[in-house]
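sequence and predicted model, in that order:
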Amino acid sequence: MTAMILAAGRGERMRPLTDVKPKPLIEVRGKPLIVWHLEKLARNGFKNVVINIAHLGFMIPEVLGDGSKWGVEIVYSDEQGIGALESAGGIINALEHLSEEFLVVNADVWCDYEFNNSFSLNDKLAHLILVENPEHNKDGDFEYKNDKYTFSGIGYYSKKMFKNLSKQKLALAPILRKSIENNEVSFELYKGEWRDIGTPQRLEEINDR
């Protein structure tokens, strides 16, 4: 199974830190956010990783190289010339590098969820990892077992979900909601540690622990 790390966002809420460094390279507990993901992916048997880059994107390959340091092979999906394509757009732009079923994780989350290289979607188009609602998203994103929970930014997807969509700037949530209406998405509630490192305050909170 291929993994994709979404790393192209501007990180507006993380300014001024992201004025000089892309958010995936911001350090949590002495290590860039994206490196936490690479280490975990390698530990769980992933060999091929796609990373999309846009804002200050050239800095990410400079730090990560070809991935051999972690025992993975990195392919960069470069959006620097066209501007960040958002989550779905970034996935569509990178589809040729992805396996039929693949894992996607947002670069700006930190968690102890273990990625599953042998996960199978069966007849679904996506499987989303949900978490308890944090303070900054009290209303949640998706309903699961009669409650609303927050999307963790981690999910398993089938290429079939994106096959008829053109390469353009495109959000993921509307595509997911349409597939949910068609009963094509499954869910899992994860109760371990998860953080959305979206602001300097949240970064300071996790680094102070």
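Yep, that arrived. Please read these numbers as outputs of a predicted model, since none were measured by experiment.

from here on, just use CA atoms for contacts and neighbour counts.
Will do.

surely residue 86 meets residue 170?
Yes - the pair residue 86 / residue 170 is scored as a contact, 5.6 Å apart, by Cα atoms under 8 Å.

which residues are in contact with each of the two?
With contacts taken as Cα atoms under 8 Å, 6 or more residues apart in numbering, residue 86 and residue 170 have no neighbour in common.

before we go on, here's another structure to hold up against the first:
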Amino acid sequence: MLRNPPPSVPAMLLAAGRGMRMRPLTDHTPKPLLSVRGKPLMQWPMEALLRGGFSRVVVNTAWLGEQIEQRFADWPEQQPGAEIAFSHEGQDFGYALETAGGISRALPQLGDMFWVLAGDVFAPDFAFTSGSVERFVASDQLAHIWLVPNPLHNPSGDFGLGGNGLALNQADEKFTYSTIGLYRRALFDAPWCDTIPGNPQGTAEPLAPLLRKAMDAGLVSAELYTGRWADVGTPERLKELNRLLG
């Protein structure tokens, strides 16, 4: 039992993408269910969340989303205390809503503060901690994101990291967004986001423009994560990852 349970913060796990670069593997299997060392890729971060004491996860789906729900329908039985819910964008609209659109659609299930992470990123050493949540709660930031050293497929990076701990839209040195972050619901309201909360109209909207706008206002903090991390974006990367893990 955890001595100091973290604040009750759910997680949004992004699993709605088509995975075009992973074809033909994703023609019949959604990318988050592809196997890494004998487990579905998305199960690794789900287990990491549980280790940190974060039991509730909301998963958005689109392409072959029924397979994801079927695979994890018994997740609470496998992991006592765990909770899982779904936001089925494919069923509701016939397409994926991109990252910000998907988060906005799931807001009624997420509350005022939540983790966001991708179901196709492998970061087995990342620790989801109550300390990170408590620091974020005490701040006035709209988001806190983790950056990683640039992989070969993204040499220019995405965002900078200021000496004051703020994420920078413009910087001489940029790092890659790990896809892991803590977010406040307010980022998905005006003036940062034009989509109606709950996204009843099914607007597809990317996340980066919202982050960049909030960064320019000094409302996004960041830190560098240097543990194992891989964006499993192609069959070659998946094969290499499984080879390295033995």
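Yep, it's here. What you see is a predicted model, and the numbers here were worked out from it, not measured in a lab.

need the TM-score from the superposition.
Put the two chains on top of each other and the TM-score (TM-score structural alignment, normalised by the length of structure 1) is 0.97; 209 aligned residues with a Cα RMSD of 1.1 Å.

biggest strand in structure 1 by residues?
strand 147-158 (DSSP state E).

that one: which residues count as buried?
148, 149, 150, 151, 152, 153, 154, 155, 156, 157, 158 (16 or more other Cα atoms under 10 Å).

so where is that strand in structure 2?
Aligned by TM-score structural alignment, strand 147-158 of structure 1 corresponds to residues 173-184 of structure 2.

quick check, central residue of structure 2?
In structure 2, the C-alpha closest to the average C-alpha coordinate belongs to residue 117, at a distance of 1.5 Å (Cα atoms, centre = their mean).

show me the contacts for the aligned partner of it in structure 1.
Taking TM-score structural alignment, residue 117 of structure 2 has residue 105 as its aligned residue in structure 1. By Cα under 8 Å, 6+ apart, the contact set of residue 105 of structure 1 is 3, 4, 5, 6, 153, 154, 155.

so who does the counterpart of residue 18 of structure 2 in structure 1 touch?
By TM-score structural alignment, residue 18 of structure 2 lines up with residue 10 in structure 1. Counting by Cα under 8 Å, 6+ apart, residue 10 of structure 1 makes contact with 18, 22, 23, 54, 55, 84.

at 6 Å instead, please
residue 55 (Cα atoms under 6 Å, 6 or more residues apart in numbering).

ok, and the closest non-adjacent residue to residue 100 of structure 1?
residue 159 (5.4 Å; Cα to Cα, 6 or more residues apart in numbering).

what about the one you found, how many neighbours?
As a burial measure, residue 159 of structure 1 scores 18 neighbours (other Cα atoms under 10 Å).

how about the counterpart of residue 231 of structure 2 in structure 1: what's its closest non-neighbour residue?
By TM-score structural alignment, residue 231 of structure 2 lines up with residue 196 in structure 1. In space, and not counting its chain neighbours, residue 196 of structure 1 is closest to residue 109: 4.6 Å by Cα to Cα, 6+ apart.

how close does the one you found sit to residue 159 of structure 1?
23 Å (Cα to Cα, to the nearest Å).

do residue 169 of structure 1 as well
Taking Cα to Cα, one finds residue 169 of structure 1 at 18 Å from residue 159 of structure 1.

circling back to that earlier point, nearest to residue 126 of structure 1, of the contacts of residue 105 of structure 1?
residue 155 (6.9 Å; Cα to Cα).

hang on, the earlier thing: my guess is the match of residue 231 of structure 2 meets residue 106, correct?
No - the pair residue 196 of structure 1 / residue 106 is not scored as a contact, 9.3 Å apart, by Cα atoms under 6 Å.

higher neighbour count, those two?
Between residue 196 of structure 1 and residue 106, residue 106 has the larger neighbour count (other Cα under 10 Å), namely 21 against 17.

where does residue 91 of structure 1 sit: helix, strand or coil?
helix (DSSP: H, G, I helix; E, B strand; the rest coil).

number of nearby residues for it?
If we define neighbours as other Cα under 10 Å, then residue 91 of structure 1 has 26 of them.

show me what it lines up with in structure 2.
Per TM-score structural alignment, residue 91 of structure 1 is aligned with residue 103.

which residue is the nearest non-sequential neighbour of that match?
That would be residue 12: by Cα to Cα, 6+ apart, it lies 7.3 Å from residue 103 of structure 2.

from residue 161 of structure 2, how far off is the one you found?
Where residue 161 of structure 2 is concerned, residue 12 of structure 2 sits at a distance of 24 Å (Cα to Cα).
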